[in-house]
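Student: 3D model of this:
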Amino acid sequence: MRKIIPTIAASLAAAFALTACGGSAEPASSPTETTAASPTETAAEVTTVKVGASPVPHAQILEFIQSNLAADAGISLDVTEFTDYVLPNEALAGGDIDANYFQHLPYLEEEIATKGYQFEHGAGVHIEPLSLFSSKHATAADVPDGGVIAITNDVSNQNRGLKLLESAGLLSGVADDSTVLTLTDEQNPKGLTFEENQPEVIVQLVEDPKVDAAVVNSNFILSAGLNTNDAIARETVEGNPYANILVWRTDNTNPGVAKLEELLHSPEVAEFIKTTWPSGDVIPG
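Tutor: Predicted coordinates for the structure are as follows:
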């Protein structure tokens, strides 16, 4: 069963699509609920776990678990897909889902600090390296002085994007708390300007003629069908702290959540990730 839950943001995005050849200037934040097929065990033997996830790659990984591993572990996954980074934590806090799987620890820590969520988390499952894309320039060095960079407006991923720009030689001396608003002339010697937007919108700005380059999250790269080999810069994996994690409420009473956390770290899931994304778009954490 597949159920679409419309929201105001989704309606705005659809309206914009009519005038922008399918592009959306507003985040499409309506969740899509997919109820997985029930395993062969009876309902009394199976624990259902409601999980919120990004469509790619998180929901795909959960679908693999549901099809291949869940029944033997005595669980069944009921997956709700979210296309933004705000609603999954709201749904978890509100008790609509038992866990979510879409975010990395720095983002979770930012959410807890600003919104007071009472959440716990598991170990890192996978990493999705950030990439810098441009439809105008063949290399990062070609980005001109005063060039426009599209970048996410969420603090943790924005700092991550700034560090990617630093590694590409476009910025210098980026601190762990740097944002586009705090960059000094010394840190931004090329005088780059930044267009901030929701991460799900940034991928649409790659082709914007006003934008010189865009820092794009890997899950949106995959959803948009972009090729990471076309990126003009890419985040390194070694020592990367941005592994995606399973998150649940501190008052969780569903024993299936612990079983799901265990399955996410199984050799079978690691192998699925490696074979499904051999070019390194998604890397076991």
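Student: C-alpha from now on. contacts and neighbour counts both.
Tutor: OK.
Student: Was I right to think residue 161 contacts residue 130?
Tutor: Yes: the pair residue 161 and residue 130 passes the contact test of C-alpha atoms under 8 Å, sitting 7.2 Å apart.
Student: Which residues are in contact with each of the two?
Tutor: By C-alpha atoms under 8 Å, 6 or more residues apart in numbering, residue 161 and residue 130 have these common neighbours: residue 215.
Student: quick one, helices of the stretch 51-200 of the chain?
Tutor: In the stretch 51-200 of the chain, the segments counted as helices under DSSP state H, counting those that start in this stretch are 60-68, 70-73, 87-93, 105-115, 155-167, 199-202.
Student: which one of the ones you listed lies closest to residue 144?
Tutor: helix 155-167 (13.4 Å; C-alpha to C-alpha).
Student: which of the helices of the stretch 51-200 of the chain sits most buried?
Tutor: Most buried of the helices of the stretch 51-200 of the chain, by mean neighbour count (mean count of other C-alpha atoms under 10 Å): helix 199-202, with a mean of 24.
Student: Which one, of the helices of the stretch 51-200 of the chain, ends up nearest to residue 277?
Tutor: Nearest of the helices of the stretch 51-200 of the chain (C-alpha to C-alpha): helix 60-68, 11.3 Å.
Student: gap between the closest one and the chain center?
Tutor: Relative to its chain's centre, helix 60-68 lies at 18 Å (C-alpha atoms, centre = their mean, to the nearest Å).
Student: Output the contacting helices and strands for it.
Tutor: strand 75-81, helix 267-276 (3 or more C-alpha pairs under 8 Å, 6 or more residues apart in numbering; DSSP states H and E).
Student: hmm, back to that, out of the helices of the stretch 51-200 of the chain, which is closest to residue 227?
Tutor: helix 199-202 (15.5 Å).
Student: re the thing from before, out of the helices and strands packed on helix 60-68, deepest packed?
Tutor: Sort the helices and strands packed on helix 60-68 by mean neighbour count, taking mean count of other C-alpha under 10 Å, and strand 75-81 sits at the top with a mean of 25.
Student: before we move on, the earlier item: could the helices of the stretch 51-200 of the chain be laid out in CSV, adding distance to residue 54?
Tutor: Supplementary listing: the helices of the stretch 51-200 of the chain in CSV, determined by distance: least, C-alpha to C-alpha, whole Å:
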stretch, distance to residue 54
helix 60-68, 9
helix 70-73, 19
helix 87-93, 9
helix 105-115, 14
helix 155-167, 16
helix 199-202, 11
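Student: run this one through as well so I can compare:
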Amino acid sequence: MPSSFTRRSVLGLLAAAPLPRIAGATTLTTLRIGIMAGEDEDVWRAVAAHAAQCGLALKIVPFSDYNAPDEALAEHELDANAFQHRPFLSAQIAAHGYNIVAVGDTYFSPIGLYSSRWKSVRDLPAGATIGVPNDPSNEGRALHLLEALGLITLNPSAGLLPTALDIADNPRNLSVKELDAGIVGRTLPDLDAAIVNTDWAFKSGIQVDRQRIGQETLAGNPYVNFIAVNAQDAHAPWVASLTNAFHQPDVRKAILDIYHGAIVPAWG
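Tutor: Alright, predicted model coming up:
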């Protein structure tokens, strides 16, 4: 299925097919899993092989719009999705009232601070322009990374979702430029530095290892990705089997190989 398909075109192709439910040990239960198009499709091929051994046939549905997989899941056009972290889901629930829950961690995709002009955070000059994603959860995450790197101080009352207005101290007088998450990486040559999600960094042609001058750490990080389902399905028999199919050694290896170590497994 081409990765450029929109949610409407993808789901239109699938809508006519009835969704089998668990019917016995010899019957495969088909599950529709929403993910983001790209390298994750290769990871989920390994997951699907294990799932088949547990009686699950996975139909992977790739999306290009980050808002679409939760909408599709809430409308029961998917059985599960796997693309987001908890702050993102919290923002989606607050905005749309979704009754979606996390059922198993997948991987950690640390955001990084990248630059094509400067070799280190120390080198960033006064007045430097820093690009950040403009959606609430990723902008908040980006600003917290700038704080962790010692570049700014945020108002503690802003929690996980600060904006540029919550910058309490900015000793280098950095200019924060808010851009769409899919664009910020492509504008790196025009900026002093930019905070880019790892998947968009790859898609933007950023040399992740060479151009990264700062990065999040995993310990205690709320931005771990997970498999999500509708709350009413959280205890369905297939949920544990699906999660177990992901938590396999060769899936771990696939994540590390496909993403060249820039994305890391988040279980076990």
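Student: Any chance of JSON lines for the helices and strands packed on helix 60-68 of structure 1, columns distance to residue 217 of structure 1?
Tutor: Formatted as JSON lines, the helices and strands packed on helix 60-68 of structure 1 follow (distance: least, C-alpha to C-alpha, whole Å):
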{"stretch": "strand 75-81", "distance to residue 217 of structure 1": "17"}
{"stretch": "helix 267-276", "distance to residue 217 of structure 1": "17"}
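Student: if you skip the residues just before and after it, what's nearest to residue 206 of structure 2?
Tutor: Excluding its sequence neighbours, the residue lying closest to residue 206 of structure 2 (C-alpha to C-alpha, 6 or more residues apart in numbering) is residue 185, at 7.2 Å.
Student: corresponding residue for the one you found in structure 1?
Tutor: When structure 1 is aligned by TM-score structural alignment, residue 185 of structure 2 is paired with residue 203.
Student: repeat for residue 255 of structure 2
Tutor: Residue 255 of structure 2 maps onto residue 273 in structure 1, by TM-score structural alignment.
Student: next one: residue 165 of structure 2
Tutor: Residue 165 of structure 2 maps onto residue 181 in structure 1, by TM-score structural alignment.
Student: where's that match relative to residue 165 of structure 1, distance?
Tutor: Note on residue 181 of structure 1: its distance to residue 165 of structure 1, by C-alpha to C-alpha, to the nearest Å, is 15 Å.
Student: for the stretch 1-150 of structure 1, what spans make up the strands?
Tutor: 2-4, 32-35, 47-53, 75-81, 99-104, 119-121, 126-127, 131-133, 148-152 (DSSP state E, counting those that start in this stretch).
Student: Correct me if wrong: residue 180 of structure 2 contacts residue 136.
Tutor: No: in this structure residue 180 of structure 2 lies outside contact range of residue 136 using C-alpha under 8 Å: 10.9 Å.
Student: Residue 159 of structure 2 - how many residues pack around it?
Tutor: Using other C-alpha atoms under 10 Å, residue 159 of structure 2 is surrounded by 11 other residues.
Student: How about residue 94 of structure 1?
Tutor: 11.
Student: That one: what's it in contact with?
Tutor: Contacts of residue 94 of structure 1 by C-alpha under 8 Å, 6+ apart: none found.
Student: Show me what it lines up with in structure 2.
Tutor: By TM-score structural alignment, residue 94 of structure 1 lines up with residue 75.
Student: Next one: its match from residue 210 of structure 2, what distance?
Tutor: Applying C-alpha to C-alpha to residue 75 of structure 2 and residue 210 of structure 2 gives a distance of 42 Å.
Student: same question, residue 89 of structure 2
Tutor: As defined by C-alpha to C-alpha, residue 89 of structure 2 lies at a distance of 31 Å from residue 210 of structure 2.
Student: Then residue 57 of structure 2?
Tutor: Distance, residue 57 of structure 2 to residue 210 of structure 2, by C-alpha to C-alpha: 39 Å.
Student: Then residue 113 of structure 2?
Tutor: In terms of C-alpha to C-alpha, residue 113 of structure 2 sits 11 Å off from residue 210 of structure 2.
Student: which one of those two has more residues nearby?
Tutor: Neighbour tally, residue 113 of structure 2 and residue 210, criterion other C-alpha under 10 Å: the higher count belongs to residue 113, 25 against 11.
Student: sec struct for the closest residue to that one other than its chain neighbours, please.
Tutor: Distance criterion C-alpha to C-alpha, 6+ apart; nearest residue to residue 113 of structure 2, sequence neighbours excluded, is residue 195 at 4.4 Å. Three-state call for residue 195 of structure 2 (DSSP: H, G, I helix; E, B strand; the rest coil): strand.
Student: Now which residue in structure 1 aligns to residue 195 of structure 2?
Tutor: Checking TM-score structural alignment: residue 195 of structure 2 goes with residue 215.
Student: Can you name the residues that contact that match?
Tutor: Residues counted as contacts of residue 215 of structure 1 (C-alpha under 8 Å, 6+ apart) are 130, 131, 132, 133, 149, 150, 151, 152, 161, 202.
Student: close enough to count as contact, the first one and residue 163?
Tutor: Spelled out, it's residue 130 of structure 1. No: counting by C-alpha under 8 Å, residue 130 of structure 1 does not reach residue 163; the two are 10.2 Å apart.
Student: Neighbours of residue 1 of structure 2, how many?
Tutor: A count of nearby residues for residue 1 of structure 2, using other C-alpha under 10 Å, gives 9.
Student: What is the end-to-end distance of stretch 14-30 of structure 2?
Tutor: For stretch 14-30 of structure 2, the end-to-end distance is 12 Å (C-alpha to C-alpha).
Student: Kindly apply the preceding question to stretch 224-238 of structure 1 instead.
Tutor: Across stretch 224-238 of structure 1, first to last residue, C-alpha to C-alpha, it's 26 Å.
Student: Output the contacts of residue 215 of structure 1 in CSV; the columns should cover distance to residue 266 of structure 1.
Tutor: Converted to CSV, these look like this (distance: C-alpha to C-alpha, whole Å):
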residue, distance to residue 266 of structure 1
130, 25
131, 27
132, 31
133, 33
149, 39
150, 36
151, 34
152, 32
161, 30
202, 33
